[in-house]
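Q: A predicted structure for the sequence below; I have some questions about it.
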Amino acid sequence: MGLKWKKPEADLTNYYTLFIEIGIVVVLIIFLTATKMPIRQVQKEVDLTVEQEVVSMEEIVQTKQLERPPAPPRPPVPVAVPNDAVIEDEILDISADLNLAEPLELPPPPKTEKEDKEEDFFVVVEQMPQLKGGLSSLQQCVRYPEMARKAGIEGRIIVQFVVNEQGKVEDPKVIRGIGGGADEEALRCVKLAEFEPGRQRGVPVRVQYSLPVVFKLQN
């Protein structure tokens, strides 16, 4: 089989450059034509005459809680009373004669006690009571309680009382104590004490008086 030789005019490879140049020119023409064309902007007209939807806002009213008055009490239930019940009338005897000339006997007035009793003693007088033998005689009467001794209790006790017209002690009471049985011992000794009574304008009177009783341990 013999080889066929192509003619130089039939070889398309010789026209590649020409085809490329023609393509570029066509593209440029199309581009320039497109850029020179007028661009119309389509604007959508809005018809304002059309009634738009109206949105209404409903106002919320704040509710108030009403206080209701309490219900009235129920009326009492009537109780049936038999008709045959007979109510007896009380007969008052007013036949007694009333003599206004005679004096009327009034009931005695109620007995009332005085709430505030007047004090029957003096606090300060011209001549105050004097303890016979002095405080040393009172201290010699004191016996130290064993409970206070074991507990190591010591101190001063004040006893208040009333010295009557005979110089005797009445109603003694401890107004400041130390405990441990010492208060009771101080009262015992004060009750045995004797005084020269106090005097007001030379007359013996009842006088309120106070005495100290000392408890002290000896080392």
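A: Looks like it arrived, so ask away. Residues are numbered from 1 along each chain as shown.

Q: when you work out contacts or count neighbours from here on, use the C-alpha atoms and nothing else.
A: Will do.

Q: which residues does Glu184 contact?
A: By Cα atoms under 8 Å, 6 or more residues apart in numbering, the contact set of Glu184 is empty.

Q: longest helix anywhere in the chain?
A: helix 16-36 (DSSP state H).

Q: how much space between Arg176 and Val159?
A: 7 Å (Cα to Cα, to the nearest Å).

Q: alongside the first one, take a look at this:
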Amino acid sequence: MQKGKPFRNEPDTVYLIRYQVCLAVVLIVLIIIFRVNISHDRTSDRMDVVSTPVAFLEIERTVYAEKPSPPPRPVSGIDKPVDVLIDEEIILLRDREYYFRLPFRLVESDLSHLARPLLGEVEREPKLLTDTRHVTRGLPYPQEARMAGVQGFVVVEFTVNPHGYVVNPRIVEGLGWGCDEVAMNAIKRFRFRPALRDGIAVSVELRETVYFKLI
């Protein structure tokens, strides 16, 4: 052995180098794993922060208000009760005829010769006060009858009470095809000056024949 040179064991040096290299590799791997974990945690945080879109429903609110009642119809002189004594006796007076045409007009025929008193004569016959043109206004020729070309007549009996109103209308001879209903609605619109007997307003029975004719 020479003096002045340090002793170096060659195998120990190689082992030390290998140990240091392994330690460095382990540290690098740990650093990489640590950084990957941090990056994953940040990504998870960002994913958790993303808000879920919320859908809003627009609800239309409808306010229902009560429709005011229509004002009362003015009372005309025709609709006023007759200020006379009333007799409950009913007299069958006469027949009369009316015609439905297109355009709709209700034409009265003078058939006074068909008068048939039931319980005695009257000193004043009932007089129709309603304009027949006004009666048919808003009453269409029945659609079914018009489409089928149906024409004919409907006989309606009714009572004119002591106040001149039509009460208890009924079909004596019908035509069908919606004509009966139209004839009844027309008759219900009639207003009369009541009949008098011995100065007292009496109820009378009338029979009207309503003709339906397409022109």
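A: Done, it's in. Because the structure is a prediction, the values reported are computed rather than measured.

Q: now what about the TM-score between them?
A: Superposed pair, TM-score by TM-score structural alignment, normalised by the length of the second structure: 0.43. Supporting alignment: 100 aligned residues with a Cα RMSD of 2.0 Å.

Q: re earlier: comparing Arg176 and Val159 of the first structure, which residue is more hemmed in?
A: Using other Cα atoms under 10 Å, the more surrounded residue of Arg176 of the first structure and Val159 is Val159, with 20 against 13.

Q: assumed that one was part of a strand.
A: Yes: under DSSP: H, G, I helix; E, B strand; the rest coil, Val159 of the first structure falls within a strand.

Q: name the element the closest residue in space to it that isn't next to it in sequence belongs to?
A: Of all residues not flanking Val159 of the first structure in the chain, Val174 sits nearest, at 4.5 Å (Cα to Cα, 6 or more residues apart in numbering). Assigned by DSSP states H and E, Val174 of the first structure belongs to strand 169-176.

Q: please identify the buried residues of whatever helix or strand comes next after that strand?
A: Downstream of strand 169-176 of the first structure, the next assigned helix or strand under DSSP H and E is helix 182-191. Buried residues in helix 182-191 of the first structure, counted by 16 or more other Cα atoms under 10 Å: Ala182, Asp183, Glu185, Ala186, Leu187, Cys189, Val190.

Q: wait, the second one touches Val174, no?
A: Yes: with contact defined as Cα atoms under 8 Å, Asp183 of the first structure and Val174 form a contacting pair (6.8 Å).

Q: where do the strands sit along the second structure?
A: 86-100, 127-128, 152-160, 166-173, 192-193, 195-197, 200-212 (DSSP state E).

Q: I'd like the distance between Tyr15 of the second structure and Cys22 of the second structure.
A: Taking Cα to Cα, one finds Tyr15 of the second structure at 11 Å from Cys22 of the second structure.

Q: with Glu205 of the second structure instead?
A: Distance, Glu205 of the second structure to Cys22 of the second structure, by Cα to Cα: 129 Å.

Q: and the two? Which one has more around it.
A: For Glu205 of the second structure versus Cys22, the count of surrounding residues by other Cα under 10 Å is larger for Glu205: 21 against 12.

Q: before we move on, back to that, TSV for the strands of the second structure, including distance to Glu181 of the second structure?
A: Shown next, in TSV, are the strands of the second structure (distance: least, Cα to Cα, whole Å):
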stretch	distance to Glu181 of the second structure
strand 86-100	13
strand 127-128	21
strand 152-160	10
strand 166-173	9
strand 192-193	21
strand 195-197	27
strand 200-212	11
